[in-house]
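Chemist: Sequence first, predicted model second:
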Amino acid sequence: MYIGKAAQLSGTTIKAIRHYEAIGLLPAPQREGRYRVYSAQSVELLALIKCAQQLGFKLKELQGILHGHEGDALPWERADQAIASKKRELAGQIAGLQQMQAGLMAFEAQLKDAQGQCSGVR
């Protein structure tokens, strides 16, 4: 299939596909004359890249996962390791945000207490 169809089926854009090829994230496709021809595996890889990006993976991280990838089988072990690492990173961010929220709630309570103490003095 041509690049437009691959973009449509994978939910990406033609520009993104060309960029992924340029940075080595997507292997160079076969060609028919001057047209790029993509396989079903290419479309699956494109969909995987898009999904991973939506889940917070950066293209550099995906390059690390897919480095040296050729053929139909994806490097699942590297993907599993990257997912585990991303989950740990996310858990740390969640913990930090929860601490920040608790701090804001305590600060808000202190301000309300201070406001209540000062309201009688006029």
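Modeler: Received it, and whenever you're ready, just let me know what you need. Numbers count the residues shown, from 1 in each chain.

Chemist: switch to C-alpha atoms for all contacts and neighbour counts from now on
Modeler: Will do.

Chemist: mind checking how far the longest helix belonging to the chain is from the chain centre?
Modeler: The residue-count maximum for a helix in the chain (DSSP state H) belongs to helix 76-118. Distance of helix 76-118 from its chain centroid, counting by Cα atoms, centre = their mean, to the nearest Å, is 20 Å.

Chemist: for stretch 44-53, same thing?
Modeler: With Cα atoms, centre = their mean, you get 9 Å for stretch 44-53.

Chemist: for the longest helix of the chain, packing partners?
Modeler: helix 59-66 (3 or more Cα pairs under 8 Å, 6 or more residues apart in numbering; DSSP states H and E).

Chemist: and here's the other structure:
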Amino acid sequence: MNIGEAAGASGVSAKMIRHYEAIGLLTAARSANGYRVYNDREVAVLRFIRHARDLGFPLEDVRRLLALWQDRGRASAEVKRLALAHVEALETKAESLRTMAASLRHLAAHCHGDARPDCPILDDLARKE
């Protein structure tokens, strides 16, 4: 199948397929005329990458997970370690986002939101540390 068909079958855009090839996550055969040719194995790899990215795994972790997935002699302990490390990173990021939202909520509560030019939101963004 061509890149458009692989994109449709995997849910990954053609642009991202090219990117994944460029960074070595995926390899595709080339036809005699130089076009990329994909088979079911490459589409399965693309789906795997998409699912991992949908869960927020960074590309280096996707690379590790992909290698583990393709290694039938792998230990599931390594997969679990990567997943739990990612959960911890997500939880840290979620806490950081909650803190940012609370700060902005506080600033917005103190902004008059009227025709006056004074604005604690802008003042806070402009403050020197």
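Modeler: Ah, there it is. Only a predicted model underlies this, so the values are computations on that prediction, with no experimental measurement involved.

Chemist: report the angle between the axes of the longest helix of the first structure and helix 59-66?
Modeler: 150 degrees (axes from the mean of the first three to the mean of the last three Cα atoms, to 10 degrees).

Chemist: In this structure residue 17 of the second structure contacts residue 9, no?
Modeler: No - in this structure, residue 17 of the second structure is not within contact of residue 9 by Cα atoms under 8 Å, at 11.9 Å.

Chemist: Looking at these two, which is more packed in?
Modeler: residue 17 (21 against 15; other Cα atoms under 10 Å).

Chemist: Matching residue 122 of the second structure against the first structure, which residue comes up?
Modeler: Under the alignment by TM-score structural alignment, residue 122 of the second structure pairs with no residue in the first structure.

Chemist: how many neighbours does residue 122 of the second structure have?
Modeler: Residue 122 of the second structure has 12 nearby residues by other Cα under 10 Å.

Chemist: element containing it?
Modeler: helix 120-126 (DSSP states H and E).

Chemist: Next, the buried residues of that helix.
Modeler: 120, 121 (16 or more other Cα atoms under 10 Å).

Chemist: next one: stretch 13-24 of the second structure
Modeler: 13, 14, 17, 18, 20.

Chemist: One more: stretch 59-69 of the second structure?
Modeler: 61, 62, 63, 65, 66, 68.

Chemist: would you turn the buried residues of stretch 13-24 of the second structure into JSON lines with secondary structure and distance to residue 77 of the second structure?
Modeler: Output for the buried residues of stretch 13-24 of the second structure, formatted as JSON lines (DSSP: H, G, I helix; E, B strand; the rest coil; distance: Cα to Cα, whole Å):
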{"residue": "13", "secondary structure": "coil", "distance to residue 77 of the second structure": "32"}
{"residue": "14", "secondary structure": "helix", "distance to residue 77 of the second structure": "34"}
{"residue": "17", "secondary structure": "helix", "distance to residue 77 of the second structure": "29"}
{"residue": "18", "secondary structure": "helix", "distance to residue 77 of the second structure": "32"}
{"residue": "20", "secondary structure": "helix", "distance to residue 77 of the second structure": "26"}
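
Chemist: Closest to residue 109 of the second structure out of these?
Modeler: Comparing the buried residues of stretch 13-24 of the second structure against residue 109 of the second structure with Cα to Cα places residue 13 closest, at 41.6 Å.

Chemist: check contacts around the closest one.
Modeler: When contacts are counted by Cα atoms under 8 Å, 6 or more residues apart in numbering, residue 13 of the second structure touches residue 7.
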